[in-house]
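Q: 3D model of this:
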Amino acid sequence: MDVSLALWALTLAGLCALIGADFLIGRNPHEVSVREAGIWTAVWVALAGLFGLGLALFAGGGPAGEFFAGYVTEKSLSVDNLFVFVLIMAKFAVPAAYQQRVLLIGVLVALVLRTVFIAAGATLIASFSWIFFVFGAFLIWTAWKLIKEALAGHDADTDFEENRLMAAVRRRVPSTDRYHGTKMFVTENGRRLMTPMLVVMLAIGSTDVLFALDSIPAIFGLTQDPYIVFTANAFALMGLRQLYFLIGGLLKRLVHLSYGLSVILGFIGVKLVLHALHEAGVHVPEISIAVSLGVIVAVLAVTTATSLIASRKAARTEENDRAAASREDRIDV
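A: Just a heads-up that it's a prediction; the model follows:
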């Protein structure tokens, strides 16, 4: 897809306008209700849909299909990020009224850093065709690691630790343990101190970069167009704040999410390896974008359905166990 400098500028200006509107809407700290989160989640999904339809209208079905496949993949991978975001909020004891501001700034930091990753990935792909082998092997390895962790009962929600960047910042920059509204710095006794608000914003943004190590190669497995890669990431990230409040209570019910993500990453990894072999002159079948989109949507649908069924069964079992224990206590009395 041939994207002119003017279209890049117009796209960036439009995204900046949307970010500015989002910031103004959430400028007053308040606890976000499920209704508010639901409305704005629908708005962001609708905007992504309109953008994809615009691509279909002006660039054709191919680029539009790549955008939707990339957007759905990035959105599904971002749901996994929310587990860690919940842990970060709990670790730093962020008041409910300030959580939306933390997420807004944190996501903006992540978007800027991901742009750097995308530019680096596009440069590597343009310079070295063998990089597809590396991306594909990395995704297959990541998928295998996810499956092993899921089978072993490993719970990523229980072992969040600060990354090196956050540890270095907290060691070197004087800080206070108390929140001062949404201020990131305060002056106390003549000293300029960093507040927990800035710390948690950096934690959200820098942690998301670690997730980008999986998601950026994954979307390059669906499209090598930097414009589509960037816009799919941007729309997926910009709706993440509202999604956090909308499905925060449902995250623990998505018990099979790791299995679904591992299948998606493994599938895209195989697709990348096949593409790399094709580029090297080996006659192998390539997976079309329509097949990719169908597989991704089907895996997410099955994963969600089985997760909800398993969660309901676990809840009924727990309720029956409590009832049985209660009856035993009455008998003992």
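
Q: make it CA atoms for all contacts and neighbour counts henceforth
A: Will do.

Q: show me what contacts the closest residue to Ile219 other than its chain neighbours?
A: Leaving aside its chain neighbours, Ile219 sits nearest to Gly70 (5.4 Å; criterion: Cα to Cα, 6 or more residues apart in numbering). Applying Cα atoms under 8 Å, 6 or more residues apart in numbering to Gly70 gives the contacts Ile219, Leu222, Thr223, Ile228, Val229, Ala232, Asn233.

Q: Throw the residues you listed into CSV and include neighbour count, distance to Asp22 and secondary structure, thanks.
A: Output for the contacts of Gly70, formatted as CSV (neighbours: other Cα atoms under 10 Å; distance: Cα to Cα, whole Å; DSSP: H, G, I helix; E, B strand; the rest coil):
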residue, neighbour count, distance to Asp22, secondary structure
Ile219, 27, 26, helix
Leu222, 26, 29, coil
Thr223, 20, 28, coil
Ile228, 25, 22, helix
Val229, 24, 22, helix
Ala232, 25, 18, helix
Asn233, 27, 17, helix
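
Q: here's the other one to compare against:
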Amino acid sequence: MDVPGWVWALTIAGIAGLLAFDFVFHVRKPHVPTLREAAVWSALYVGIAVLFGVGVLVFGGVEPGSEYFAGYVTEKALSVDNLFVFLVIIASFRVPREDQQKVLLFGIVFALIARSGFIFLGAALINTFAWVFYVFGLILLLTAGGLLKPDDSEESRGADNFVIRAAKKLIPTSEHYDGDKLTTVVDGKRMLTPMLLVMVAIGGTDILFALDSVPAIFGLTQNVYLVFTATAFSLLGLRQLYFLIDGLLDRLIYLSYGLAAILGFIGVKLILHALHENNVPFINDGEPVTVIEISTSMSLTVIIGVLVVTVAASLLSPKGKAQTAISNARRYATAYLDSEYTHDAGERERIFGELLKQRDRILELGPKYRQMVRDEAALIDLLDRAAAKHDEAVSRGRAEPFIRRGLT
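A: Alright, predicted model coming up:
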């Protein structure tokens, strides 16, 4: 599918316009998005991506359209996985709730720029060196193996990766935020705020994400325009999606296994393609190898099938429900105890209300899963402190000491 320059120009202008619209009308004024706002705009961005794909089907044909949708679905799944790491980074740096949108939008813009660079570099390498498919395939197989490690927990995936450790050492900052400003004045001296540190950590992590993302989509299509647009549309709306599924991310306990299967599948597909186009001297004397190649329609079917099974298994799993409730209870209690997390009284009450919901969900799961809470003394202490702070602030001790009832 040949794409003229004016189509490229219109596409880039449209994507830049959507990002600018997002900043001016949603991010510039700090606020906490409502669930309705996040749902409406998430659906809108998905709708735009689907309409674009329909346009590719109509004007480009079935094969390019299938390649676009396979790439978009894969990149969107990887983007959701990336949200886990964004969540950990934001929690690690105690970013105020009202300012999280700006951090996320910066991460999206930086990811788009970084991945675009990797895309054009990857395209140049593919056009010059056929053996690059072997390298991309190996990268994906190694990544898939890494996702299957049992210690692939929230913390190990992003809370203390080397990008964040380096940023903390190299960028001295003030202890407190000053709204969404990047610099502030402390004792008459201008200093950087933690906001800049968060953005550096998000940006550095985005580069690591690109090392998995770009080879994955090149395994589905080598058309640079389709690679670029599928990647861009998968990133647009990620900010809204973060607030829409915040609190449900931990429910997807089998997502890493699904992504491992998808990346492994694409890695095998890339290596088969590399063998089919082989010109490496020490493999079959530099001649192409006759192998079965996986069609785009088969790839799309496998990707969607794996994601459906993975998400369904996660949502139906009692263990997933328990882990979600416990993780969310910990997160909401930590946020409620953090005086800098939000200055909106309504948002603080919402957080405490969510904490009550997690308490009830844990109680509904039965003794087997309540034991998971009792085994974590630090969590019990954290929840009790949140309850005590709320009791003191609202009713001076008359509110029910809700945390320990039924859990201990």
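
Q: in a markdown table, list the contacts of Gly70 of the first structure along with distance to Lys313 of the first structure.
A: Putting these into a markdown table (distance: Cα to Cα, whole Å) gives the following:
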| residue | distance to Lys313 of the first structure |
| --- | --- |
| Ile219 | 35 |
| Leu222 | 36 |
| Thr223 | 39 |
| Ile228 | 41 |
| Val229 | 39 |
| Ala232 | 36 |
| Asn233 | 35 |
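
Q: trace the residue nearest to Ile219 of the first structure over to the second structure, please.
A: Under the alignment (TM-score structural alignment), Gly70 of the first structure maps onto Gly71 of the second structure.

Q: to which residue of the first structure is Thr205 of the second structure aligned?
A: Per TM-score structural alignment, Thr205 of the second structure is aligned with Thr207.

Q: just the helices in the first structure please.
A: 5-25, 34-59, 61-91, 99-127, 131-151, 164-172, 196-220, 226-238, 240-247, 257-279, 289-332 (DSSP state H).

Q: the second one vs the second structure, average distance?
A: Here helix 34-59 of the first structure, set against the second structure after superposition, deviates by a mean of 0.9 Å using mean Cα distance after the TM-score superposition for the first structure.

Q: next, the contact list for the spatially most central residue of the first structure, please.
A: The residue lying closest to the centre of the first structure (Cα atoms, centre = their mean) is Ser78, at 1.8 Å. Taking Cα under 8 Å, 6+ apart, we find Ser78 of the first structure in contact with Ala236, Leu237, Leu240.

Q: number of nearby residues for the aligned residue in the second structure for the last one?
A: What it means is Leu240 of the first structure. Leu240 of the first structure maps onto Leu238 in the second structure, with residues paired by TM-score structural alignment. Residues within reach of Leu238 of the second structure, counting by other Cα atoms under 10 Å, total 24.

Q: repeat for Ala93 of the first structure
A: 13.

Q: tell me how far it lies from Glu328 of the first structure.
A: Ala93 of the first structure sits 39 Å away from Glu328 of the first structure, going by Cα to Cα, to the nearest Å.

Q: could you do Trp8 of the first structure as well?
A: Counting by Cα to Cα, the gap from Trp8 of the first structure to Glu328 of the first structure is 69 Å.

Q: what of Gly54 of the first structure?
A: From Gly54 of the first structure over to Glu328 of the first structure the distance is 64 Å, taken as Cα to Cα.

Q: what sits against the residue nearest to Phe138 of the first structure when sequence neighbours are not counted?
A: Using Cα to Cα, 6+ apart and skipping residues adjacent in sequence, the residue nearest Phe138 of the first structure is Gly269, 7.4 Å away. By Cα under 8 Å, 6+ apart, Gly269 of the first structure lies in contact with Phe135, Gly136, Ala137, Phe138, Leu139, Ile140, Ala218, Gly221.

Q: now Glu364 of the second structure
A: By Cα under 8 Å, 6+ apart, Glu364 of the second structure lies in contact with nothing.

Q: show me what the residue nearest to Phe138 of the first structure lines up with in the second structure.
A: Gly269 of the first structure maps onto Gly267 in the second structure, by TM-score structural alignment.

Q: end to end on stretch 162-177 of the second structure, go ahead and measure it.
A: End residues of stretch 162-177 of the second structure are separated by 23 Å (Cα to Cα).
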